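1. Structure, please.
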Amino acid sequence: MPFSALGLSPALALAASKKKFLQPTPIQAAAIPAILRGEDVLAQAATGSGKTAAFALPLLQLVQGAGRKVLILVPTRELAMQVGQEIKSLVQMLATPIKVVAVFGGVSINPQMMQLRGRADVLVATPGRLLDLIGQNAIKPEAFTTLVLDEADRLLDMGFSEEINRILALLPSQRQNLLFSATFPSNVNALADAILQQPTRIIIENNAENRPDILQRAIVVDEAQRADLLVQLILDSGDARALVFVASKNIAEQLARYLASAGIKAAPFHGEFSQGRRSQVLAEFKSSNLQVVVATDLAGRGIDIDDLPCVINFDLPRSPADYTHRIGRTARAGGSGVAISLVTPHSEAHFRLLEKRLEMRIVREHIDGFIAQEQAVAGSGEGGIKGARMSKKDKLRAAAARAQQEGHEPDSN
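-> This next block holds a predicted model:
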């Protein structure tokens, strides 16, 4: 099915083809016609399935034809830049001038205020920076007639509920609302019920036909041998790049140094980095000047690297949603990839819970020279699976992450 069959204008269909979108993905085929009809949309599809184009293409047509003003809320700086760049690349192929601006914390607000002078047809923003700019009278929220919540689960997981409610109160009551997410825990469903009016519900099942082509592996290894096993896995891969996820910024720093000492070009990536340093690390990773980036969940959520072959969970994710988003950094846009989890005897129970919640089972592997000798500890599991209600510890983490992400103070991650 061509994009033109979905109701897109010839110019936007051509823009999609120039972006090498050969045919609509399932989420695009379902969402584009509904958005063009002006309907509210609740959409769930796996990370890397083409969600950004699913809302960007029809919204650009509505901006062109109906003078819409679009606000897109995202959870992280990296995602704000990524979405902004994706939409700008489409706009560059159109004859009609459309102004796209991305704003986020962690950098000076003044250049962003300068960019907003005149107008912004499409504004991509993190919640805290958006409220800052509204407070500076640089943005008139009543002008936006379309709201997109992108990666809604992460927006709430990072503790942005209060900011989102403040923003919703400032927007016009009559507007089109689009809510996109890879997972839909109970808090996201509650938000959807509150803001969506008779939405078109689009659930792209993670079945064999639509599932990203990710080979999932689980290697059993003792805690003390994880770093050495990681070195071997990376060296065995040749020059292939890998994104390694860890539990804290301290581990990210230490593990990156350890990899570097083994002759591997590696760098940490976490919430205490300035925006300039984040951008530099990502640029070096994309150009293959870095082979490995060791990231925390907070920083790694917005990483979008074309043809990234491998994701490695050095520390296991705390929730099924985090696992889904981590492995979704590979096999994007129809590609393939590998996701490896290092499972210690201590974390085996936790990994089994992840498997149960995700309704999957991954065969455990054992690598010669790294056969686990430790005994599992009864009741262990790296803190268990996060539920719908946030614990006090999680609330503190979310508040710190939110503050850091918007550039107010360092996070504790």
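
2. switch to C-alpha atoms for all contacts and neighbour counts from now on
-> Will do.

3. From residue 227, how far off is residue 210?
-> Counting by C-alpha to C-alpha, to the nearest Å, the gap from residue 210 to residue 227 is 34 Å.

4. I meant residue 84, not that one.
-> 36 Å.

5. Isn't residue 291 up against residue 265?
-> Yes: between residue 291 and residue 265 there is a contact under C-alpha atoms under 8 Å: 5.4 Å.

6. and residue 84 and residue 227? which has more neighbours close in?
-> residue 84 (22 against 17; other C-alpha atoms under 10 Å).

7. where's that one, which helix or strand?
-> In the assignment (DSSP states H and E), residue 84 maps to helix 77-91.

8. who does that helix touch, helix- and strand-wise?
-> helix 10-18, helix 51-66, strand 100-103, strand 122-125 (3 or more C-alpha pairs under 8 Å, 6 or more residues apart in numbering; DSSP states H and E).

9. Please generate a structure for the following sequence too, so the two can be compared:
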Amino acid sequence: MSDIQSEIQTDSAVPDTSAIRFSDFGLSADILRALSDQGYVNPTPIQAQAIPIVLQGRDVMGAAQTGTGKTAGFSLPIIQLLLAHANTSASPARHPVRALILTPTRELADQVADNVKAYSRHTALRSTVVFGGIDMAPQTAALRAGVEIVIATPGRLLDHVQQKTLNLSQTQILVMDEADRMLDMGFLPDLQRIINLLPTERQNLMFSATFSGEIKKLASSFLKNPVTIEVARSNATADNVTQTMYRVDDGTKPDAVSHIIRERNLKQVIVFSNTKIGASKLARHLENEGVKASAIHGDKTQNERMAALEAFKQGEIEVLVATDVAARGLDIAELPCVINFDLPYNAEDYVHRIGRTGRAGASGDAISLYSEKDERLLVDIEKMIKHKFVRAELTGFVPKPAFERPARREGAERNGERRDRGDRSETRGSSSERSTHHTRSAYTSTPISRKEKIDPWFLKPYEPTVPTDAANGAASNAPQAGASIKPPKHKLAALLGGAPKR
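-> A predicted model of the protein is given here:
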């Protein structure tokens, strides 16, 4: 294997592809029919440059912003190259795995699989997707029936290899989609194991929005004389996405997100959080504010994540709070806005995040919130994308006082819900103050006296008990009013088991 030798690069100038049509690439009538079903006529710049190179059988490194059509850039020529092996035989042996597409996340794998299925719908080629988090049985059944194209996450793919339900000995094409994210997620050992399972002679394709030094090092180890295609400057952001930076205090970020959603009347927005706990807390906060929100992250089951994503696409959920891993590969048509609740620790993730909006040439907004402690992360992003942000103030936003509680949920009183409205953080007073027996109202902090509830008997002066009758000196049999009745004293020996002998 050798280093990158050939290169096609257009820097920040995006070529005009309005005069190019998919029919100019020599694609089969079945593929063109499928593209027509999708309403596709003209390719995007990455597609226009990648498809002819892949059809030549060359290795490719393709770099373009997220949302510019990289999936079709490699899947369309793969389907065209495999049409020579397409057949309608029922025998699994006639349908070996000939193309393997690796993705870092389940969501991206599912998205790529949908695209491949749509583009090959009028052909006899078979495809399937395998990823973790769900039952392996249906995946095993599909693999054993025979498929030419497999879309997979690395871990689940190796599970099937170990159980001998997948054979890669006849694979002719390997695709690594979002390879930088796979390295970030620690998949490098799995990728090396998978590469060792493949035939030496094969075509290798790498597509991603960003190419770090680690990615280029990995590419040089297994790509052979690759052609590097960059339709825009490496690590650049899309020009049709408006990027805004608002400085807010760290503790007021949840309220700032609510304010932005209300002021802009956003009905479909993805909010990015760096942590799973943070995503869940923010989703709950938005729900309490009356915003339909749901969180997706690694602790959610695959069914929960897919259900939330589907509800978001259908408009049943207005805000999807996601971590980077869960959001990678999400393709929402005409998504108007994304919000960075946290600035990403990895500057390259910023490009992927804002690439969720402004897809396929549409315009979009990318709003980021940052506090004083995030300044270093912001500078790293500016250095990577070579763009200086204007720090703006969020106009009209008045943070809630720290002690203010969210509004009571509707129906709480009907359900008998009890809440402590007192100020639990109040500093306790002295012992004399604590002995006044005051309580606080549920609606005010003014002390309320309880003197009207004190029995007057307790206010009488102390009267000692008179042991004898003052008139005749005899012992009194009836206790006087206010005197306490004391039990007779017993000898200690009687209490311990009997009086001593006399």
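
10. Superposed, how do the two chains score by TM?
-> Overlay of the two chains. TM-score (TM-score structural alignment, normalised by the length of structure 1): 0.86; 369 aligned residues with a C-alpha RMSD of 1.7 Å.

11. most neighbours per residue, which of the helices and strands packed on helix 77-91 of structure 1?
-> Highest mean neighbour count among these (mean count of other C-alpha atoms under 10 Å): strand 122-125, with a mean of 26.

12. contacting residues around it?
-> Here strand 122-125 of structure 1 makes contact (C-alpha atoms under 8 Å, 6 or more residues apart in numbering) with 69-74, 80, 83-84, 98-104.

13. just to revisit the earlier point, could you export the helices and strands packed on helix 77-91 of structure 1 as CSV, including distance to residue 144 of structure 1?
-> Shown next, in CSV, are the helices and strands packed on helix 77-91 of structure 1 (distance: least, C-alpha to C-alpha, whole Å):
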stretch, distance to residue 144 of structure 1
helix 10-18, 22
helix 51-66, 11
strand 100-103, 13
strand 122-125, 9
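
14. between the ones you listed, which one is nearest to residue 306 of structure 1?
-> Closest approach to residue 306 of structure 1 among those (C-alpha to C-alpha): helix 51-66, 14.7 Å.

15. For that closest one, give me the average deviation versus structure 2.
-> Superposed on structure 2, helix 51-66 of structure 1 shows a mean distance to its aligned partners of 0.9 Å (mean C-alpha distance after the TM-score superposition for structure 1).

16. And the strands in the stretch 251-400 of structure 1, which stretches?
-> In the stretch 251-400 of structure 1, the strands defined using DSSP state E, counting those that start in this stretch lie at 266-269, 292-295, 310-313, 336-343, 364-365.

17. Make CSV from those and add mean neighbour count to it.
-> Below are the strands of the stretch 251-400 of structure 1 laid out as CSV (neighbours: other C-alpha atoms under 10 Å):
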stretch, mean neighbour count
strand 266-269, 25
strand 292-295, 26
strand 310-313, 24
strand 336-343, 21
strand 364-365, 13
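
18. for the ones you listed, which one sits closest to residue 151 of structure 1?
-> Using C-alpha to C-alpha, the strands of the stretch 251-400 of structure 1 put strand 292-295 closest to residue 151 of structure 1, at 18.7 Å.

19. what's the average distance of the closest one to structure 2?
-> Mean deviation for strand 292-295 of structure 1: 0.6 Å (mean C-alpha distance after the TM-score superposition for structure 1).

20. Kindly name the residues of structure 2 that line up with that strand.
-> Taking TM-score structural alignment as the measure, structure 2 aligns residues 319-322 with strand 292-295 of structure 1.

21. got it, and stretch 315-328 of structure 1?
-> The aligned range for stretch 315-328 of structure 1 is 342-355, by TM-score structural alignment.

22. ditto for stretch 135-152 of structure 1
-> Under TM-score structural alignment, the counterpart of stretch 135-152 of structure 1 in structure 2 spans residues 162-179.

23. Any idea how far apart the tips of that stretch sit?
-> 23 Å.

24. re earlier: quick check: which of the strands of the stretch 251-400 of structure 1 is nearest to residue 395 of structure 1?
-> strand 292-295 (21.1 Å).

25. What are the contacting residues of that closest one?
-> Outside strand 292-295 of structure 1, the residues that touch it by C-alpha under 8 Å, 6+ apart are 241-246, 249, 252-253, 255-256, 264-270, 281, 285.

26. let's see 6 Å
-> Applying C-alpha atoms under 6 Å, 6 or more residues apart in numbering, the external contacts of strand 292-295 of structure 1 come out as 241, 242, 243, 244, 245, 252, 266, 267, 268, 269, 270.
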